[in-house]
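Student: Attaching a predicted model along with its sequence, questions to come.
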Amino acid sequence: MPASKPTKKTSPFEIAREALGHVGKFQTPPTPSVYEVWYRYVEGVDDIIANLAHAVEDVNAVSVDMLEQLHEQYCRNIDDSNAELSDNLAHEISSLQSIIESQMHAGVQLGNELDEACGTLKETTPTAESVAECAQKMLSSNNTMQDQIRQLQTQLQASQAKVESLQAELSETQLVAMTDPLTNLGNRRHFDVQVHQALMLAKSEDLFSFLLLVDLDHFKYINDTFGHESGDKVIRYVASQLTQLCPESPISRLGGDEFAIILRNDDFSEATDIAAEIRQYFASTPLKLSGSGEDLGKIELSIGGARLRQDDDGRSWFIRADKLLYQAKNSGRNSVMLEHSRGGV
């Protein structure tokens, strides 16, 4: 379920004071990275709230490791890093263009030199000496051209390798920025990208999607009874099983115990079958803690799903799915509630 946001403060002094209060309350060291996460949490940064509010409000336990992961993912200036990589990539691509232009120029120059060398042959009756002189100039120009080509090819290969390396590094940086560190699923940024892609597919290819929001029932009980570490294990387990159950669908962890799945079709019957299979799988699979062998019981969850409409944006689509998730919770939990028609919920 969406975590309730802390009341936003307007004064930096108020934000700083409340952030320090969280440092003391949860006994986390006031290192720069830890303090910055608490500051952003109080300030109202959505990504940090989505990942931290459950631990703060429900579990009442926050680990330093969690804060460090959140700092790495949301506070480190990924945009600046991407901008620097993009600048380097643009520079190397420009170098590639220059090398190609140099090679073209060398070819033109060779042609001019050959024309000049053979010019005397066109104007007068060729003699043995003029033919030999022309051949010598052609050979010299060709040797020069071959040397230039070899140098340019070496530069071209080096520049191409650099471009490929920078492209791979940029892709890796973007992937890290969109990955949830606990589950290795997509995070909130990944979800936003997938929603945008779904909207584009609907406009360009008339391909509509179903958004499923999945929320664990009574997850607070697991954390309170077995501890936060066990709760993390359950979250990782749910993430891995969702990936197996929906291998072709983008899956994101929105924070806490809530996940989002985008089905690349808007068939109600098929979406209902998938949602029911997910619910039934967890409800029928008892779990035990590795190591201690303690019985965790079965994982129950609720699912709400909404069809993408032609007049939707990402927010309206999410709100309808979230409303149906609340209805599934309020109807007794461990249930599925999907939007049957393209009309109102």
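Tutor: Nice, thanks for sending it over.
Student: CA atoms for contacts and neighbours, from now on please.
Tutor: Fine.
Student: Tell me which stretches of this protein form strands.
Tutor: Assigned by DSSP state E, the chain shows strands spanning 210-216, 251-255, 258-263, 286-288, 295-298, 301-307, 336-338.
Student: between these, which one is nearest to H190?
Tutor: For H190, the closest of those is strand 251-255, at 6.7 Å, according to CA to CA.
Student: between that closest one and strand 210-216, how many degrees?
Tutor: With axes from the mean of the first three to the mean of the last three CA atoms, to 10 degrees as the basis, strand 251-255 and strand 210-216 are set at 50 degrees to each other.
Student: which helices and strands does strand 251-255 pack with?
Tutor: helix 46-54, helix 188-205, strand 258-263 (3 or more CA pairs under 8 Å, 6 or more residues apart in numbering; DSSP states H and E).
Student: and with 6 Å instead?
Tutor: strand 258-263 (3 or more CA pairs under 6 Å, 6 or more residues apart in numbering; DSSP states H and E).
Student: Please compare the first structure with the one that follows:
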Amino acid sequence: MGKNRLIDRYLEALTAAESENTALKTLEKARLLRVPPNPIHYTLLFDYLAEVDPFLMEQLETALKLKAYNDDTADELYQRYITHLISRHLPVDQAEDTLRRMKEELERWLEEFSSEHNALRVDIETLREDHHDIAEAIIDKVILPRLEAIEKRSENLVRQVEQFAVQMERLRAKLTSSYEEARTDPLSTLLNRRGLMEALKRLVSEAEESDTPFAVIMCDIDHFKRINDNYGHTVGDSVIRYVARVLKNETKGQDLVARLGGEEFVVVLPNTSYEGARHVAEKIRETIANKKLAVRLNNKPLRFTLSAGVAMWRPGESIEDVFERADRALYRAKQQGRNRVVGGADLL
């Protein structure tokens, strides 16, 4: 099943939760299983009956066949299910919003439960005052014990809400960490291609709305294979990390810096002119060309250079188009002897 279809079915199921028939089926299932219809059981059983997700269907059916569905297994399954649903099928912003709404729904459910419980207490006291002789035995021997049981379940629910809040924070942190890892290059700690493309989609949309330009600088370390061959891949990795630091230092907070792979990097400068972008590219090139890197067990310091191609985004064109022009400018820089910056205007 496709990702979008799964999300659609989940949202349809959430909407259908207001259906009295669906709710009654869920409550009846809880009764048959002899579990309380608290938010965790209700969510699991409702989504199971609605066939929202194959993962939940398989997990819950296994527990039911083994007659192992109870409070403890439900708590564990609920956490696995929410983690699965969020990490697999929802973007990070929707996922965090889903977690927040789940917590709010639990708190709302508890508030309503507490309000009805307090009203029942008042009704009992009124009954005792108005019909003391008749009602006392019933109140003390039947109603009050049941009310105390309800209060105990209410206390348990409070603890569940508190535990859910802790779990929600852990899931949110895990989700954010996983999201960042998925869009970050581990060696350079810069954005990877996926992270860059996600950010560029937003940037292009903003640039089109505000009619403001942005520039792309495509960078490539000159003779990087020679560095790996002569000094080893450990030194090569250090060179990658050093170039990443230079790119970060020469750019501002709103600029995008990414490693596309190997020795190739890209810098995107929002709201920047061609002259401004070319100036940044030259500063990057000069900083790297003037640096001598010490190499352990080698008396001769390592010097290397970088070439760059600059292109301006044009309204209406795709990300691929401006990248292709920046890449052609980079190729021209390599052809002209490396350690230089070539701009799109130089190709005309």
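Tutor: Yes, it's here. These numbers were taken from a predicted model, which means no experiment stands behind them.
Student: which of the strands of structure 1 sits most buried?
Tutor: strand 301-307 (a mean of 29; mean count of other CA atoms under 10 Å).
Student: Can you tell me which helices and strands that strand packs against?
Tutor: Counting contacts by 3+ CA pairs under 6 Å, 6+ apart, strand 301-307 of structure 1 is packed against strand 210-216, helix 314-330, strand 336-338.
Student: switch the cut-off to 8 Å
Tutor: Going by 3+ CA pairs under 8 Å, 6+ apart, strand 301-307 of structure 1 lies up against strand 210-216, helix 268-283, helix 314-330, strand 336-338.
Student: hang on, the earlier thing: looking at the strands of structure 1, spot the one closest to E277 of structure 1.
Tutor: Of all the strands of structure 1, strand 336-338 comes closest under CA to CA, at 10.2 Å.
Student: okay, that closest one sits on what stretch of structure 2?
Tutor: Per the alignment by TM-score structural alignment, strand 336-338 of structure 1 matches residues 341-343 in structure 2.
Student: and the matching stretch, how far from structure 1 on average?
Tutor: Average distance, stretch 341-343 of structure 2 versus aligned residues of structure 1 after superposition (mean CA distance after the TM-score superposition for structure 1): 2.0 Å.
Student: hmm, who's touching that stretch?
Tutor: With contacts defined as CA atoms under 8 Å, 6 or more residues apart in numbering, stretch 341-343 of structure 2 is touched by 278, 281-282, 285, 307-311, 326, 329-330, 332-333.
Student: got it, and stretch 267-282 of structure 1?
Tutor: Outside stretch 267-282 of structure 1, the residues within contact range by CA under 8 Å, 6+ apart are 210, 212, 242, 245, 263, 298-303, 334-336, 338-341.
Student: If we use 6 Å, what do you get?
Tutor: I299 (CA atoms under 6 Å, 6 or more residues apart in numbering).
Student: Show me the helices in the stretch 1-150 of structure 2, by range?
Tutor: 3-16, 20-33, 39-49, 54-65, 71-89, 92-130, 132-138, 144-182 (DSSP state H, counting those that start in this stretch).
Student: which of the residues in the fifth one are buried?
Tutor: For helix 71-89 of structure 2, burial by neighbour count (16 or more other CA atoms under 10 Å) applies to A74, D75, L77, Y78, Q79, Y81, I82, T83, L85, I86, S87, H89.
Student: now swap in the shortest one and tell me
Tutor: When neighbours are counted by 16+ other CA under 10 Å, the buried residues of helix 132-138 of structure 2 are found to be E136.
Student: hang on, the earlier thing: if you compare the helices and strands packed on strand 301-307 of structure 1, which one is most tucked away?
Tutor: Comparing these by mean neighbour count (mean count of other CA under 10 Å), strand 210-216 ranks first with a mean of 27.
Student: what does that one correspond to over in structure 2?
Tutor: With TM-score structural alignment as the criterion, strand 210-216 of structure 1 aligns to 215-221.
Student: Give me the residues contacting the matching stretch.
Tutor: The list of residues contacting stretch 215-221 of structure 2 from outside it, by CA under 6 Å, 6+ apart, reads 263-269, 306-312, 326.
Student: redo that, cut-off 8 Å
Tutor: Stretch 215-221 of structure 2 has contacts (CA under 8 Å, 6+ apart) with 263-274, 277, 281, 304-313, 322-323, 326-327, 330.
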